[in-house]
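J.: Got a sequence here, can you model it:
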Amino acid sequence: MRSISSLTSLVARQNRSRAVAAFAQIRHSHGLVVPYTHVAVTPFVNGVPSEQVRELHPVEKKWDFWTSSDAFLGAKPTVWGLTQVPYGEVWVLENGSVLKEGNHICLPSKVKAVKNIHTVSFGVVSPALKSQDGVSVNAYAVVYIKVTDAVKSALYVDPESNNFDSERAAAKVVKRTLEQNVATLSVGSSGSLLDSAASALAQKVESALKAKSADYGIEVEGVEIRGAFPASLNIPDRLRALDPPLLLDDQAGHGLAADYWTSVLTPAFFQKYKYGSRKEVVTPAAVSLEWSIPSPPDYHHFNELPRQNSEPASDDKKKLAAAH
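T.: Coordinates of the predicted model:
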């Protein structure tokens, strides 16, 4: 009986987690939700996509790493009154306060960063550099970390770039370590490395990160070297193209109200009013001739259709007389 009850509670927890996860995916939405789905049909070879799935905007080519973390969300959650923090997240406010998962009653405040309590991954691609073979290559590493101190991670300021967040700083450490060791690598035409070379480079990256883990408020859980690929394969662009397209400032959908479509979808025969002294009726003018008949119609219009001509022709007069 105990095993059955524990199994029931486990299923209930899993269903509740799925419901909370589904809610968390749309918590930043407004009235019009347009889902985006990327179907993973691109095959991967040696840990990288075999082709570029879409063209990139020039702004996207400036990105130097990808991450599964929510710390770099463009739109931060709103904290006002009753606030719910989704499962698996920690919100760090600008004043240094921390909101863990659950419901909170808060004064108005801004969210500095959204941190994940579970393991996150990020990938870093080095710029094209000469390898030991004299081939121009991009080294690619994937790192797995866990944030242990959300406040320290969110409020960390990089002394070189003056940018916030230690996860961004950790990506810079990985990039710098790759740049320093590309010249010692021997690569083939496909970008594959010997297991010993990849393992040695992974240990160097992990050691560089662990030296900063106390300052960054993170814990390094693993480093994976995917390869050092020839620059002709254009691996950085292939990786960036897997993300949803970037919404540009001049693209439809930016800066619009949540109900912007109502003026387009409202039928023309509806009336819109401005109440008060500025009442304005925007009902379109009627195009049917029936609207020119007075209501109730006078006696000589009972058996007639409305006509455009005010004075009927002579032949028409005879026809009307015969009809009467």
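J.: Only C-alpha atoms from now on, for both contacts and neighbour counts.
T.: Fine.
J.: now what about stretch 315-324, what contacts it?
T.: Counting contacts by CA atoms under 8 Å, 6 or more residues apart in numbering, no residue outside stretch 315-324 touches it.
J.: Now that stretch: buried residues?
T.: Of the residues in stretch 315-324, none count as buried by neighbour count, 16 or more other CA atoms under 10 Å.
J.: Is Ala228 in contact with Ser136, as I believe?
T.: No. With contact defined as CA atoms under 8 Å, Ala228 does not count as touching Ser136 (9.2 Å).
J.: Now the second one, please; I'll put the structures next to each other:
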Amino acid sequence: MQTKAYAAQSSSTPLALTTIERREPGAKDVAIEILYCGVCHSDLHTARGEWAGVRFPSVPGHEIIGRVTSVGGDVSKFKAGDIVGVGCMVGSCRECSSCNHDLEQYCRGPNGFQGTYNGWAHSSDENTYGGYSAAIVVDEHFVLQIRHQESDLAAAAPLLCAGITTWSPLRHWNAGPGKKVGVVGIGGLGHMGVKLARALGAHVVAFTTSPDKREAALALGAHEVVVSKNAQEMAAHTDSFDLILDTVAASHNLDAFTSLLKLDGTLTLVGVPETPHPSPSVGGIIFGRKSIAGSLIGGIAETQEMLDFCAEHGIVSDVEMIKMQDIDNAYDRMLKSDVKYRFVIDMATL
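T.: All right, here's what the predicted structure looks like:
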């Protein structure tokens, strides 16, 4: 079925209105009218061809909130009228060890997980198209219940990526009461990391390079804020963190943060820099049995857990609503960090 969408036709052309073809819903499919779509840095990298393997035309968007319009005959979890979400995945092999343990984001099938956009399409070499569109059709397994109040739906959209990207490592490394958790970078990911770690009961320390962000970080829920360029402030936290969540997507010195970990502490990276981080010093890691780890979004069950937790605790992202036609300007502002902290597209403007 033909669907309006905003697409990049090449890496050098602005996104513009186009028409894409969505499949007719199958027996296990959910058809969704898209109401809101968050804007992720991955959208920008893809639309502007900054990552390898981008196929054009490209319709980005994987922070989707919408309303179910119809369901297939074998769908049991959703009905027309339900408010639902779609995140970074719309498929996986469903058979490998990762998928069988609710870790679809680490699918070991021949193609890996199926990205909501720029992913493999069923039985063809075609692309998948994301949430910068009027509607989407998704297998029931990859559709999520949204239980937030209607007034919070737009601000809930970034939970589908920024929320789960920070929630998954916080849960995996047991952030909670009695734990000291650091969050490096106060942007789209970092601001969610601070909110979620605080709500989980951890003692939260936000790290920023800018003294101007101190009050904002405290307002998000940080107990303390450290300006990472201030050597004295950093030294005061040596050997004290159970977990540090590093959300920064620029190359930087990891030693500054591994030195702050306590015995058996972990520095978890969720930001992907354009160029590699400088090689960390091994001695400090060995003598503290410390770990440098990575984490990628979350599985479907874990994402639903996060959404339910956020609905129960009234947690949403801090967002700025934009029209679909303003997306390229939003990308330019993102590059300047000129947003607090996430853009969300009102898809009624499409």
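J.: With both chains overlaid, what TM-score comes out?
T.: Overlay of the two chains. TM-score (TM-score structural alignment, normalised by the length of the first structure): 0.25; 136 aligned residues with a CA RMSD of 6.4 Å.
J.: Excluding chain neighbours, what is closest to Thr268 of the second structure?
T.: In space, and not counting its chain neighbours, Thr268 of the second structure is closest to Ala293: 4.6 Å by CA to CA, 6 or more residues apart in numbering.
J.: count of neighbours near the one you found?
T.: For Ala293 of the second structure, the neighbour count with other CA atoms under 10 Å is 12.
J.: How about Val194 of the second structure?
T.: For Val194 of the second structure, the count of nearby residues is 30 (other CA under 10 Å).
J.: Likewise for Ile105 of the first structure?
T.: Residues near Ile105 of the first structure, counting by other CA under 10 Å, number 11.
J.: how near is it to Val98 of the first structure?
T.: In this view, Ile105 of the first structure and Val98 of the first structure are 13 Å apart by CA to CA, to the nearest Å.
J.: got it, and Val205 of the first structure?
T.: 30 Å.
J.: Check Val11 of the first structure too.
T.: From Val11 of the first structure over to Val98 of the first structure (counting by CA to CA), the distance is 30 Å.
J.: neighbour-wise, which of the two wins?
T.: The residue with more neighbours, out of Val11 of the first structure and Val98, is Val98; 15 against 12, by other CA under 10 Å.
J.: Which residue, other than its chain neighbours, is closest to that one?
T.: Using CA to CA, 6+ apart and skipping residues adjacent in sequence, the residue nearest Val98 of the first structure is Val92, 4.7 Å away.
J.: I'd say the one you found and Ser153 touch.
T.: No. Taking contacts as CA under 8 Å, Val92 of the first structure lies outside contact range of Ser153: 9.5 Å.
J.: Going by neighbour count, list what's buried in stretch 213-221 of the first structure.
T.: Across stretch 213-221 of the first structure, burial judged by 16+ other CA under 10 Å covers 213, 216-220.
J.: Show me the residues you listed that map onto strands.
T.: In strands, defined here by DSSP state E, the members of those are 218-220.
J.: so how far is Leu93 of the first structure from Lys115 of the first structure?
T.: Going from Lys115 of the first structure to Leu93 of the first structure by CA to CA gives 11 Å.
J.: Settle it for me: which of the two has more neighbours?
T.: Higher neighbour count among Lys115 of the first structure and Leu93: Lys115, with 25 against 19, using other CA under 10 Å.
J.: so which strand or helix has the nearest residue to the more buried one once chain neighbours are set aside?
T.: Distance criterion CA to CA, 6+ apart; nearest residue to Lys115 of the first structure, sequence neighbours excluded, is Val90 at 5.0 Å. Assessed by DSSP states H and E, Val90 of the first structure sits inside strand 89-93.
J.: Show me what that strand is packed up against.
T.: For strand 89-93 of the first structure, the packing partners by 3 or more CA pairs under 8 Å, 6 or more residues apart in numbering; DSSP states H and E come out as strand 98-99, strand 102-116, helix 150-154.
J.: Name the residues that touch the very next helix or strand once past the longest one?
T.: Scanning forward in sequence from strand 102-116 of the first structure by DSSP H and E, the next helix or strand is strand 120-125. Residues external to strand 120-125 of the first structure that are found in contact with it (CA under 8 Å, 6+ apart): 64-69, 138-146, 171, 174-175, 236.
J.: hmm, try it at 6 Å
T.: Residues outside strand 120-125 of the first structure that contact it (CA atoms under 6 Å, 6 or more residues apart in numbering) are 65-69, 139-145.
J.: Just the buried positions in the helix ranked longest in the first structure, please.
T.: Counting by DSSP state H, the longest helix found in the first structure is helix 2-25. Neighbour-count burial for helix 2-25 of the first structure flags Ala24 (criterion: 16+ other CA under 10 Å).
J.: same for the helix or strand that it is followed by, what does it pack against?
T.: Where DSSP H and E defines the elements, the next helix or strand beyond helix 2-25 of the first structure is strand 44-45. Packing partners of strand 44-45 of the first structure (3 or more CA pairs under 6 Å, 6 or more residues apart in numbering; DSSP states H and E): none among the helices and strands.
J.: how about the strands of the stretch 201-350 of the second structure, start to end?
T.: With DSSP state E, counting those that start in this stretch, the ranges of strands along the stretch 201-350 of the second structure come out as 203-208, 224-227, 241-246, 261-269, 291-294, 319-323, 342-346.
J.: Reformat these as JSON lines; add distance to Leu35 of the second structure.
T.: Formatted as JSON lines, the strands of the stretch 201-350 of the second structure follow (distance: least, CA to CA, whole Å):
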{"stretch": "strand 203-208", "distance to Leu35 of the second structure": "32"}
{"stretch": "strand 224-227", "distance to Leu35 of the second structure": "36"}
{"stretch": "strand 241-246", "distance to Leu35 of the second structure": "31"}
{"stretch": "strand 261-269", "distance to Leu35 of the second structure": "31"}
{"stretch": "strand 291-294", "distance to Leu35 of the second structure": "32"}
{"stretch": "strand 319-323", "distance to Leu35 of the second structure": "12"}
{"stretch": "strand 342-346", "distance to Leu35 of the second structure": "7"}
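J.: Compare those strands and report which one is nearest to Gly66 of the second structure.
T.: Gly66 of the second structure lies closest, by CA to CA, to one member of these: strand 342-346, at 11.0 Å.
J.: so who does Ile136 of the second structure touch?
T.: With the criterion set at CA under 6 Å, 6+ apart, Ile136 of the second structure makes contact with 31-32.
J.: do you know how far it is from Thr69 of the second structure?
T.: Taking CA to CA, one finds Ile136 of the second structure at 10 Å from Thr69 of the second structure.
J.: With Thr208 of the second structure instead?
T.: Separation of Thr208 of the second structure from Thr69 of the second structure (CA to CA): 43 Å.
J.: what is in contact with Ile136 and Thr69 of the second structure at once?
T.: Common contacts of Ile136 of the second structure and Thr69 (CA under 6 Å, 6+ apart): 31-32.
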